[in-house]
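[1] starting from these lines, generate the structure:
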Amino acid sequence: MPGTTLSPAVPTARTGHRPVLVLATLLSCQLMLVLDATVMNVALPRIQSELGFSATGLSWVMNAYTLVFGGLLLLGGRAGDLFGRRRMFVAGITLFTVASLVGGFADSPGWLLTARVVQGIGGAAAGPSTIALLTTTFTEPRARIRALALFSGMSSAGFAVGLIAGGLLTQWLSWRSVMFINVPFGFAAAVLATRFVAEPERRPARLDLPGAMTATGGVAALVYGFIRAASEGWSDGPTLLSLVAGAILLVTFVAIQARSAAPMMPLRLFADRNRASAYLNFFLGPMAAMSTFFFLSQYLQKVHGFDALGTGFAFLPMALLVFTISRLIPRLLPRFGPKPLALAGTTAMVAGLVLLSRLGVASDYFPALFLPMVLMGLGMGLAFAPLNVIIMATVSDHDAGAAGGVLQTMQQTGATLGLAVLVTVFGTATRHATGSPSQMLVAGMTPAFAASAAIAGVAFLVALTFRRVLPQS
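    Below you'll find the model as predicted:
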């Protein structure tokens, strides 16, 4: 209700059994999964030189993880309903941790990409159960909003914090340490979950393998098509075939969900207008933001000569703002509702990305980079931190696993497709460009930032559809 303020203190769990440890375990898992989507960005130049990736092939270091992660999240959510959410959480985080350990020893592109794929499988098993366990553990409305706000803050800030952590680890140790760092935290989360996280009551469910195959195959085909277009052009036969196949598979997936008695993505989740809008913006937000992380980390190192540590700290203004605003969401969302926050946030994002599209080889960090990063931090915090709460605060326990799976699927699929589209824009812009490597990088990334600004503009239009309905407490 208007004027209500909610303290961001740690909420109390339904069981009353070590709620701080339960919350810390689940938030640590989420932070690790989100960090892994961006922590590699700062290390990309070193990975490229050491393992021999091509300029466009380098994007697969990111996409191999986010593609599998996003493509299998719906199946992971349903598997949690079927086999037990805590069991899937523990199994997934363990697999993710082992893959991180193995990937840290990679000596070839194939080895690293295989490890990233297995990380994605583990993340897809653990991710939906993470938010579902949070929702079913903290059932009192005010406590659930607080817990979800903390979860949202961890998710949003994790994207930017990953760049800082990646810079520290790459500079002080090596790029391999960004894989190894997952090992102690992953095993600790698995052990603590086994001991302190309660297993919710299982509900009748079945695995929807046709749905999983069409969803994963459709996204994979689209990503492959966009990335191939970056190097081969839009008239290339395999490129067009892949894009058409991806679209057909995704349409087939929606048709399967509409007719299934036990869908992985229940279409009733989209019946509420605020939830449907939040899902769509959870897709568009990472799609627009990925250009900031992927291209700026290379720009700072290859054009301005920043080391990995300096690159990580260059993103500090963005990270601090996202995290700070995320902590304020329990107060801001009940007071103002989702629409003003989303409109202000997407406006700030559009402004920041437009400024980034004007970068040149000689642009200084202050103000040419500092100001856009401040705007991006404000924008992501205001526009996307409330979305977890909007989606999950009123969902039933029965749909918690599916709702969490769809939420994270939108986020990861948006990031994966966004990066593929932006790499295509980059490749198209630089295919016939001339000049130094720095000039080539700038010539490709500035159109990519302009495309990101257009995507953020669509997110603004979606934000206009939010009702001024406030969370119930």
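[2] make it CA atoms for all contacts and neighbour counts henceforth
    Will do.
[3] pretty sure Phe270 is touching Ala276, no?
    Yes. With contact defined as Cα atoms under 8 Å, Phe270 counts as touching Ala276 (4.6 Å).
[4] so these two - more neighbours on which side?
    Using other Cα atoms under 10 Å as the criterion, Phe270 and Ala276 rank with Ala276 on top: 20 against 17.
[5] list the contacts for that one?
    Ala276 makes contact with 269-270, according to Cα atoms under 8 Å, 6 or more residues apart in numbering.
[6] would you mind measuring from it to Pro204?
    Counting by Cα to Cα, to the nearest Å, the gap from Ala276 to Pro204 is 25 Å.
[7] what does Ile391 give?
    From Ile391 to Pro204 the distance is 23 Å (Cα to Cα).
[8] those two: who's more crowded?
    Per other Cα under 10 Å, whichever of Ile391 and Pro204 has more neighbours is Ile391, with 24 against 9.
[9] which SSE is the nearest residue to the more buried one once chain neighbours are set aside in?
    Nearest non-adjacent residue to Ile391, counting by Cα to Cα, 6 or more residues apart in numbering: Arg275, 5.1 Å away. Assessed by DSSP states H and E, Arg275 sits inside helix 273-302.
[10] checking Ala362 next. Helix, strand or coil?
    Taking DSSP: H, G, I helix; E, B strand; the rest coil as the rule, one finds Ala362 in the coil state.
[11] let's see this one next, to set against the first:
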Amino acid sequence: MSWVVTVYALFFGSLILLSGRIGALVGARRALLTGAGVFVVASLAGGLASSPGMLIAARAFQGAGAALAAPSVLVLLTAITKPGPQRARAMALFVLATASGAAVGLIIGGLLTGAFGWRSVMFVNVPIGVAIIAGGMFFLQELPRQSQKLDAGGAFTSTLAMAAAVYGFTVMADEGVTHPPVMIALSVAAVSLAALIAVERGNPAAVMPLSFFSSLRTAGPLLAMLLIPAGQVCYLYFTTLVTQQRLGYTPLQTGLVLMPYTLALILSNQLTPLLVTRHGERLIGSVGIGGLTAGITGMAWAVYDSTAVTALILPSIVLGISAGLTFAPVTGMIMRQAPDGNSAAAASLLQGLQQLGGAIGLSVVIGGGHSYTGAFLTTALFPLIALALFTGGALRIDPLTATSKGQS
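    From the prediction side, this is the model:
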């Protein structure tokens, strides 16, 4: 059962960097439609699976299809929107779709499994995927394709590095850092990363352009997007443990406890485009990341000082509001600062770091063997470091409206 979950994350995470370059070569629209098609066929095969091996294989192809499609969404959004309020709104809707999709998927998945069995969770993806493909064919125009050849060295080393890192940190959460497969995987990841850097140096068609890391101003938001999901995943994980193990709540009741977080995120997400347009991505993103740090610290105090579920509500609301203020500005800044012709690589790197960040966060915090209070305090360090990285590269705030207003 664990591999049904792990294999999807493994294939998605390992292929995400490569998929951005493939999308740039074949066209973002074509990559999106092809990835969605692979996901649909894999979902159908998973629903019809007659053995565990078939189901795991289907999940692997789901991950591969999702990896091919995911970066193209951000590339297309960036290409068809104008800088300013329109793009800020698009990024906010992208974040809202991602966050609400994950939450709604958990609820609907439970309902479908209870009513129709586990196969229905696979089958339900088929009509949704077909609708995505039809909509993409009718409403999206293809973007110009790049003429460079595929970077074979970067493709191999990036795939190996991400696969080893995702596997290593995922298993590390359960087995610990001294588990031999974990040590081997993380060693392979480190060597592959070093090889990737060597291969990509001076490569104009790099899978992972090193120019992203030429200064803290461009690298800061990317590194922040590695750490912010680490904090979010740990918050959700340990809040679930507190409500179920300490308070004795059912999974459904736990879901209701998390509703204030979700509703606060949706509400603040709707206000974010206006705030970003007026005050800039860096300022609003910084406020959001600071709020994440405060909210997770508040959770540490709540589980230390009280056993009542009401004590968890206020920190959860702070976290939800802060998450809504964080992801759209940080995502928008990463895409805006991408060097010319590298928006697909930026989208791939962004989503790859998010995937890796969640695995790193759980492995670090769980491996520490903390109490609930200690776990939340350790989790709060992730957004705190992210805040330093995100703000450290800027000597001044740079609102989207700076050009029109003559500000800097």
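[12] after superposing, what score do the chains get?
    TM-score for the superposed chains, counting by TM-score structural alignment, normalised by the length of the second structure: 0.85, backed by 399 aligned residues with a Cα RMSD of 3.1 Å.
[13] ok, back up a step: have a look at how far, on average, the helix holding Arg275 of the first structure is from the second structure.
    In the superposition with the second structure, the average deviation recorded for helix 273-302 of the first structure is 2.5 Å (mean Cα distance after the TM-score superposition for the first structure).
[14] the closest residue in space to Val95 of the second structure that isn't next to it in sequence: neighbour count?
    Using Cα to Cα, 6+ apart and skipping the chain neighbours, the partner closest in space to Val95 of the second structure is Ala328 (6.0 Å). Neighbour count for Ala328 of the second structure, taken as other Cα under 10 Å: 28.
[15] next: Leu193 of the second structure.
    By the criterion of other Cα under 10 Å, Leu193 of the second structure has 20 neighbours.
[16] try Ser316 of the second structure
    By other Cα under 10 Å, 27 other residues sit near Ser316 of the second structure.
[17] ok, it touching Pro260?
    Yes. Ser316 of the second structure is within contact range of Pro260, at 6.5 Å (criterion: Cα under 8 Å).
[18] residue in the second structure paired with Val219 of the first structure?
    Here Val219 of the first structure is matched to Met162 in the second structure, going by TM-score structural alignment.
[19] thought its match was touching Ala9?
    No. Contact criterion Cα under 8 Å: Met162 of the second structure and Ala9 do not qualify, at 10.5 Å.
[20] the two: who's more crowded?
    Met162 (28 against 24).
[21] returning to that earlier point: state the distance from the residue nearest to Ile391 of the first structure to Ala403 of the first structure.
    Taking Cα to Cα, one finds Arg275 of the first structure at 10 Å from Ala403 of the first structure.
[22] now do the shared contacts for these two.
    Common neighbours of Arg275 of the first structure and Ala403 (criterion: Cα under 8 Å, 6+ apart): 269, 391.
[23] give me the more crowded residue out of those two.
    Each of Arg275 of the first structure and Ala403 has its neighbours counted (other Cα under 10 Å); Ala403 has more, 28 against 23.
[24] and that one, what pairs with it in the second structure?
    Checking TM-score structural alignment: Ala403 of the first structure goes with Ala346.
[25] in contact with its match, which residues?
    Taking Cα under 8 Å, 6+ apart, one finds 20, 334-335, 338 in contact with Ala346 of the second structure.
[26] ok, those residues in the first structure: which stay?
    Mapping the contacts of Ala346 of the second structure onto the first structure (both residues aligned by TM-score structural alignment, their matches' Cα atoms under 8 Å) leaves 334-335, 338 still in contact.
[27] any idea how far the counterpart of Phe123 of the second structure in the first structure is from Phe306 of the first structure?
    By TM-score structural alignment, Phe123 of the second structure lines up with Phe180 in the first structure. Remark: distance between Phe180 of the first structure and Phe306 of the first structure (Cα to Cα) = 24 Å.
[28] for Gly246 of the first structure, which non-adjacent residue is closest in space?
    Closest to Gly246 of the first structure by Cα to Cα, 6+ apart is Gly218, at 4.0 Å.
[29] and the next helix or strand past the helix or strand containing Leu112 of the first structure?
    If you go by DSSP H and E, Leu112 of the first structure is part of helix 109-137. Following helix 109-137 of the first structure in sequence order, the next helix or strand is helix 141-172 (DSSP H and E).
[30] residues of that following helix that come out buried?
    In terms of neighbour count (16 or more other Cα atoms under 10 Å), helix 141-172 of the first structure has its buried residues at 142-171.
[31] then stretch 300-315 of the second structure?
    Buried residues in stretch 300-315 of the second structure (16+ other Cα under 10 Å): 300-303, 311-315.
[32] those in helices, which ones?
    300-303, 313-315 (DSSP state H).
[33] just to revisit the earlier point, how much space separates the match of Ala403 of the first structure from Ala49 of the second structure?
    Distance from Ala346 of the second structure to Ala49 of the second structure, counting by Cα to Cα: 36 Å.
[34] cool, Leu325 of the second structure as well?
    Here Leu325 of the second structure is placed at a distance of 41 Å from Ala49 of the second structure (Cα to Cα).
[35] same thing with Gln245 of the second structure?
    Distance check for Gln245 of the second structure against Ala49 of the second structure: by Cα to Cα, it reads 34 Å.
[36] and these two? which has more neighbours close in?
    Higher neighbour count among Gln245 of the second structure and Ala49: Ala49, with 16 against 11, using other Cα under 10 Å.
[37] pull the contacting residues for the more buried one.
    So Ala49 of the second structure contacts Leu55 (Cα under 8 Å, 6+ apart).
[38] same question for the one 5 residues further on.
    Met54 of the second structure is in contact with 45-46, counting by Cα under 8 Å, 6+ apart.
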